[in-house]
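>>> Provide a 3D model corresponding to the input given below.
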Amino acid sequence: MSPLAWIAIASLAVWAWLLLGQGFFWRTDQRLPAPPRPPEVWPRVVVVVPARDEAEVLPLSLPSVLAQDYPGPAEVILVDDGSTDGTGRLAEELAARQAGLPLTVVSPGEPGPGWTGKLWALRHGTALARARGPEFLLLTDADIAHEPDSLRLLVEAATGHDLDLVSQMARLRVSSAWERLIVPAFVYFFCQLYPFRWINRRRPLATAAAGGCVLLRTETAKRAGVPETIRQAVIDDVSLARAVRGVGGRIWLGLADRVDSIRPYPRLGDLWRMVSRSAYAQLRHSPLLLAGTVAGLALVYLAPPAALAAGLLSGDAPAAWAGGAAWAVMTFTYLPMLRYYRQSLALGPLLPFTALLYLLMTVDSAVQHHRGRGAAWKGRTYDRPTKSAPQRAFPDTRSND
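Predicted coordinates:
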């Protein structure tokens, strides 16, 4: 057989493994578990919202947080992280217009040495929250909108299943053509790297969280020393999950039905910056891991359609057959995510093109890092974490300020 045929067969073998041996990552059935019964006494919860220059999305997200129908004591702390667009003032105006959970707006000042902006804001917010004596903290980004029963369902899941961290991957916005092409694939890739079934096992095989919506047991956070122990993390959600797991905490992660990200990414450039700002950090700023990632993406996603096309043109039947079969399996595994996002299944065969875009974004992330721009977000640039404060860290579509 030709070298091309062997490459196509290797890709097909990888897809056979991904289909059956990677925790059934492609299934979208990991949803918030129903509790055996609601708690007899509803625990106190403080919602902490880090926000930096979020005036555009806050009118759609913050009212949904304040309107939670939680049966127990709860309040909201919004941490205005050095905003220049009046985020804090707008938050107070929104709270004054509606009845709901009480809101406190605070500002921590500029991040201290060795801190990323979001974690600096969370440090300030969680410190104030702990003074209220809550059993749980809900960490939710400023671009996340919640259905009225979201907090209640999160607490029911945590108390009913004895979980220390309950996290939901918010349903991201898919309105523009580029969002429809790229966003479902992002979540698909995340699930492939961190199969939710593996995370949610009693004996877990993977650890991750989704930073846009995290319900965290306060006592467990204290034992894990967060956010101080992950203060340099650019990819803060996975770092948080690993810190909680490190002190024996139980974690659950799934797809959200009642939690949505409303941040728009209408143009390719918007999505490109969203992914590239932290992709190289996921690879621990390692050129070797970057090379391995590029080679892996090429073999798994790009080789099948290339082998099919080249095999048909050259008469190489084994290459065409193996490439076509691998592409078919790839497309099949992507369809459940497209259904979850209510998108046309005709987008399934385009996954190799989307993977090529992600490959280029990852390479661009490395280029920007070596040009001294690092992980940049909203006017801040973060360098590689120092050895004194290791990053227990994956790229993140949620706000990393």
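
>>> hey, let's count contacts and neighbours off CA atoms from now on
OK.

>>> buried residues in the strand or helix carrying residue 190?
Using DSSP states H and E, the element containing residue 190 is helix 177-193. By 16 or more other Cα atoms under 10 Å, the buried positions in helix 177-193 come out as 178-192.

>>> What is the subsequent helix or strand relative to it?
Scanning forward in sequence from helix 177-193 by DSSP H and E, the next helix or strand is helix 196-199.

>>> Assign residue 77 to helix, strand or coil.
strand (DSSP: H, G, I helix; E, B strand; the rest coil).

>>> That one and residue 221: what is the separation?
Separation of residue 77 from residue 221 (Cα to Cα, to the nearest Å): 17 Å.

>>> Run through the helices of the stretch 201-350 of the chain in chain order.
218-224, 236-246, 268-282, 287-297, 303-314, 317-340 (DSSP state H, counting those that start in this stretch).

>>> Sequence B follows; please return its structure for comparison with A:
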Amino acid sequence: MGLVGVAAVVSLVVWFWLLLGNGMFWRTDVRLPDVGEGRTAGEPWPPVAVIVPARDEAEVLPLSLPSLLAQDYPGPVGVFLVDDGSTDGTGDVARRLAGGGVVLTVTSPGEPPAGWTGKLWALEHGIALARRGDPAPEYLLLTDADIAHEADSLRVLVAAAESHGLDLVSQMARLRVATFWERMLVPAFVYFFAQLYPFRRVNRPGGRTAAAAGGCVLLRDEAAARAGVPASVRQAVIDDVSLARAVRRAGGRIWLGLADRVESVRPYPGLGDLWRMVSRSAYAQLRHRPSLLVGTVAGLCVVYLVPPLALLIGVVAGSPVAAVAGGLAWLVMAATYVPMLRYYRLTAALAPALPFTALLYLLMTVDSARQHHRGRGAAWKGRTYPRPSDA
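Below is the predicted model:
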């Protein structure tokens, strides 16, 4: 059958397993359940503190912060924007945006101590400040500075948590897909994330898979205290997944799905912008292990690159096994990608280009490892974080 034919058959088998045995990762119907009003008339809603860590976010705050200050949540709510050492006037911009029905508090904790990432130190500071309020929050909404919320977003999140006994409710915000490179890479980013952390497995009570999307995390304050977060994950570069794991280890129930009411307003207009976003943490996802890097590169090659190459080689060399197996694997791959493209309101014609996109992500991952070994790994907005064991 030849080496190419064997590789194509292996790839096809893997794709059938991914299609049927990986938690239906390709489906995009995991959304917040409809809970109606979430409260009977006259029943009080729990107090909520919204914590927004922000470092050099003056450009996007006018597009995101007003959406938090205009929430129609029926209970007590306050927004705490934590200015994490910004140099672009982030705090001043936030203060100018204050207004509406929700009280805004702008604060700054100073530089993070050794062993803390800036975002988690900002969350620790904001949560501590919120807990000193009256009333103290029963829920914490941890949301990034580039995330805009529909007016009913907070109410729906709390209603879902209360109705289903959830300690952590997280939504993967719909990211921007305005430019060519955003359309090529952003849906694939969410697709690959769901492949690693199938939402149905995350949401299974008592399941082993745990993940969250850091842009929008509603966390029961009691569960946060029980899990010791953010302090217990203070070194984590991929903080959302680490936080979800800590909550689950402490006995909490978690839920993760795609968002309908939450969107990112941050632009990634060029390939370089998206490259930096991915490469800063890709090697951390592999726990900075060269063996995992080699395995990941090999896996990406077999799963994503072999099918189109096998089809081409099989046609040119007259190998029906390579051509048929490669073509079928490529077809299954593209078919599983179509639902994500539709979620992003993009044409399904982009689906066959997934191998090219996967190649770019492979190169970003290798570059992430290269930067780490040159002392520039996990760099973001002027800070570089070591691997946890080196801190």
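
>>> Pick the one among the buried residues of helix 177-193 of structure 1 closest to residue 33 of structure 1.
The closest of those to residue 33 of structure 1 turns out to be residue 191 (Cα to Cα; 18.0 Å).

>>> Give me the spatial nearest neighbour of that closest one, chain neighbours excluded.
Leaving aside its sequence neighbours, residue 191 of structure 1 sits nearest to residue 25 (Cα to Cα, 6 or more residues apart in numbering; 5.5 Å).

>>> can I assume the one you found is in contact with residue 190?
No: checked against Cα atoms under 8 Å, the pair residue 25 of structure 1 and residue 190 is beyond contact range at 9.2 Å.

>>> Nearest the geometric middle of structure 1, what residue?
residue 210 (4.1 Å; Cα atoms, centre = their mean).

>>> Show me what that one aligns to in structure 2.
In structure 2, residue 210 of structure 1 lines up with residue 213, judged by TM-score structural alignment.

>>> who's in contact with the residue nearest to its match when sequence neighbours are not counted?
Distances taken as Cα to Cα, 6+ apart put residue 172 closest to residue 213 of structure 2, at 5.2 Å, once the chain neighbours are dropped. For residue 172 of structure 2, the contact set (Cα atoms under 8 Å, 6 or more residues apart in numbering) comprises 212, 213, 214, 215, 216, 256, 257, 258, 259.

>>> what about residue 172 of structure 2, which helix or strand?
Going by DSSP H and E, residue 172 of structure 2 is in strand 168-174.

>>> Return the mean post-superposition distance for that strand against structure 1.
Taken over the aligned residues, the distance from strand 168-174 of structure 2 to structure 1 averages 0.2 Å (mean Cα distance after the TM-score superposition for structure 1).

>>> what about that strand, distance to the chain center?
Taking Cα atoms, centre = their mean, to the nearest Å, the mean C-alpha location of strand 168-174 of structure 2 is offset from the chain mean by 8 Å.

>>> What range does that strand cover in structure 1?
Taking TM-score structural alignment, strand 168-174 of structure 2 hits residues 165-171 over in structure 1.

>>> Residue 129 of structure 1 contacts residue 49, doesn't it?
No: assessed by Cα under 8 Å, residue 129 of structure 1 is found out of contact with residue 49, at 11.1 Å.

>>> Please identify which of the two sits among more neighbours.
Between residue 129 of structure 1 and residue 49, residue 49 has the larger neighbour count (other Cα atoms under 10 Å), namely 27 against 22.

>>> so what's the more buried one up against?
76, 77, 78, 79, 122, 125, 139, 140, 141, 142.

>>> Now the buried members of those.
Buried among the contacts of residue 49 of structure 1 by 16+ other Cα under 10 Å: 76, 77, 78, 79, 122, 125, 139, 140, 141, 142.

>>> For these, could you give me JSON lines that also reports distance to residue 374 of structure 1?
Output for those, formatted as JSON lines (distance: Cα to Cα, whole Å):
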{"residue": "76", "distance to residue 374 of structure 1": "32"}
{"residue": "77", "distance to residue 374 of structure 1": "30"}
{"residue": "78", "distance to residue 374 of structure 1": "27"}
{"residue": "79", "distance to residue 374 of structure 1": "25"}
{"residue": "122", "distance to residue 374 of structure 1": "22"}
{"residue": "125", "distance to residue 374 of structure 1": "26"}
{"residue": "139", "distance to residue 374 of structure 1": "25"}
{"residue": "140", "distance to residue 374 of structure 1": "25"}
{"residue": "141", "distance to residue 374 of structure 1": "22"}
{"residue": "142", "distance to residue 374 of structure 1": "23"}
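
>>> quick one: which of those is nearest to residue 96 of structure 1?
residue 76 (13.4 Å).

>>> Which position in structure 2 pairs with the closest one?
Using TM-score structural alignment, residue 76 of structure 1 pairs with residue 79 in structure 2.

>>> Could you check how far its match is from residue 352 of structure 2?
Using Cα to Cα, one obtains 43 Å as the distance from residue 79 of structure 2 to residue 352 of structure 2.

>>> swap in residue 27 of structure 2?
From residue 27 of structure 2 to residue 352 of structure 2 the distance is 18 Å (Cα to Cα).

>>> returning to what we had before: show me the contacts for the residue nearest to the centre of structure 1.
167, 168, 169, 170, 237, 238, 253, 398.
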